[in-house]
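S.K.: no sequence on hand, only this structure:
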């Protein structure tokens, strides 16, 4: 008797498949060859996203040229890593301030007696992480962050990697009919699905009044590179404006799955005293929660951004 395999649902309204075999159209945020930098050495981790910067000491102030080149590398590779950086929280803050004003996270509290610009993630078997969902940080704000600086202080002996996905590559590889369909659409972003469990009903109502759901374009334009980027994420994007609920849900599921494609990703294995700087406008990230009961401690500083257009 022939074996019957289960049928898995696929989007019904899309001619293209997001999981089709064969080469992907992968370009960096520049059409040029890999850039060379005078202030440091750069080691790409794959052809499209992620690079290690060597020869920079983040405990020291940045020169104007070094700051310019780090920003160029960030635009080119979307997430860049600095290893062997034994720096303090204050030095991490000073480094982040080179790239813009800093902001306070609306739900995470800073460690006691520390700057409110620092968010600490101190995860162990008592406080398990829940960042293992693809997301763009705080996209529910009218002006989501430009970038973030994460410093790993304590790493588990195994596990605890973080993945980033290039949302420019994700957009570039969408079927043309899907691009046409979504280019002028807007979607609602809301903190409630991700953070409501952290507060009482009264606190939730207060925060919803302070941070009401906001509409952002499904496809945003990068303010520095001009590149089109897919800008929806399963943490905060709740529905597409102007579509029926079922159609919105189907389209969002299809778009969310683009981050799952390995060709658009870099997976980084942390070492203690490694610092990551990522472009929150151009990426989504996913912190793998596979290291319990081991301990993982990190601190993050967030750089303010502008309204997506």
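M.R.: Arrived safely, thanks for sending. Keep in mind the model is a prediction, meaning the values are calculated, not measured.
S.K.: use CA for all of it now, contacts and neighbours both
M.R.: Fine.
S.K.: mind listing what's buried along stretch 27-35?
M.R.: Using 16 or more other CA atoms under 10 Å as the test for burial, stretch 27-35 gives 27, 28, 29.
S.K.: of these, which is the nearest to residue 305?
M.R.: residue 29 (18.3 Å; CA to CA).
S.K.: residues contacting that closest one?
M.R.: By CA atoms under 8 Å, 6 or more residues apart in numbering, residue 29 lies in contact with 75, 76, 77, 168, 225, 227.
S.K.: confirm for me that the first one is in contact with residue 223.
M.R.: It refers to residue 75. No. Counting by CA atoms under 8 Å, residue 75 does not reach residue 223; the two are 10.7 Å apart.
S.K.: joint contacts of those two?
M.R.: By CA under 8 Å, 6+ apart, no residue touches both residue 75 and residue 223.
S.K.: hang on, the earlier thing: ok, the contacts of residue 29 vs residue 295, which is closest?
M.R.: Once CA to CA is applied, the member of the contacts of residue 29 that ends up nearest residue 295 is residue 77, at 29.2 Å.
S.K.: try this one next to it:
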């Protein structure tokens, strides 16, 4: 077979990839809202864990009552870092609840197993445990009219490896959306429903009793943080079903693209748990993902959630 040699090409072939994907390139990584005055912390040490989200707090004993000044400084850290980590606290359930109450009333979740009281959710994972799955990017309880402000999670037992949790900064996700996408979703609303998320591991007989208690609700696709004024993407794979007033195929395509934004590593922080660690996150500003890589090994966590407000 004879091959005829030719000279170098003079026209670059088309560089085509499927649309609506995530691509490489520089990303805007802005931790604080515009105009926010950053100040030093006086009552504890802050150890950043990632560029825009996640900080370890050192020098605070969460088992003790919080003085008002300490509570206010911790709240500022929460707003600035979105998720705070505290090593080796080993709180009782009552102490965990007392800490969370500094941010408001506690909420209950009848769809999940309770711990020592109705407002403590207990995740006991291991061989023979009832299945629930949190290894998907989600924001807690957006199927409520007033989704949780935040949550306090403590790991009581950790597997020998695995079981990390990741959080994603949804303000950074919004900042980096293409302009044409932001123009489409600013002012849009989406429907949230508990059924899709919980139907992954519960049958109809478990879900039907709660169907009237938790009817579908609408929230803005882009939420404004009530304390910082920051704009944040507010849709998630577990509970957002469709964008109001949009053709279903178009809504599905746009939501798939928006759901992907939490997957960008530059917007994330990952925490490797030790027994007794506590994480406190701003549920208004983040999504999270519990990594399910520990098989039949046991992982026990307890979560207390703080009731929130109506998104706007």
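M.R.: Cool, the structure landed. Computed from a predicted model, the values in this text were never measured in an experiment.
S.K.: picking up where we left off before, quick one, which of residue 75 and residue 223 of structure 1 is more surrounded?
M.R.: Each of residue 75 of structure 1 and residue 223 has its neighbours counted (other CA atoms under 10 Å); residue 75 has more, 21 against 15.
S.K.: what lines up with the more buried one in structure 2?
M.R.: Residue pairing (TM-score structural alignment): residue 75 of structure 1 is matched to residue 79 of structure 2.
S.K.: returning to that earlier point: inside helices: which ones of the contacts of residue 29 of structure 1?
M.R.: 75, 76, 77, 168 (DSSP state H).
S.K.: could you dump those into TSV with distance to residue 45 of structure 1 added?
M.R.: Converted to TSV, these look like this (distance: CA to CA, whole Å):
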residue	distance to residue 45 of structure 1
75	15
76	13
77	9
168	17
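S.K.: residue 297 of structure 2 pairs with which position in structure 1?
M.R.: That one, residue 297 of structure 2, aligns with residue 294 by TM-score structural alignment.
S.K.: pull up the gap between its match and residue 124 of structure 1, please.
M.R.: 6 Å (CA to CA, to the nearest Å).
S.K.: what of residue 301 of structure 1?
M.R.: For residue 301 of structure 1 relative to residue 124 of structure 1 (CA to CA), the value is 21 Å.
S.K.: quick one: contacts for residue 227 of structure 2?
M.R.: Shown in contact with residue 227 of structure 2 (CA under 8 Å, 6+ apart): residue 79.
S.K.: between residue 301 and residue 124 of structure 1, which one's more packed in?
M.R.: Neighbours per residue (other CA under 10 Å) separate residue 301 of structure 1 from residue 124, with residue 301 holding more: 26 against 16.
S.K.: and the helix or strand where the more buried one lies, how far from structure 2 on average?
M.R.: In the assignment (DSSP states H and E), residue 301 of structure 1 maps to strand 296-303. Compared with structure 2 after fitting, strand 296-303 of structure 1 has a mean deviation of 0.3 Å; criterion: mean CA distance after the TM-score superposition for structure 1.
S.K.: list the contacts of that strand.
M.R.: Contacts to strand 296-303 of structure 1, defined as CA under 8 Å, 6+ apart, come from residues 89, 92-93, 96-97, 99-105, 117-124, 145-156, 160.
S.K.: restricted to helices, list these.
M.R.: 89, 92, 93, 96.
S.K.: quick one: map residue 126 of structure 1 onto structure 2.
M.R.: Here residue 126 of structure 1 is matched to residue 128 in structure 2, going by TM-score structural alignment.
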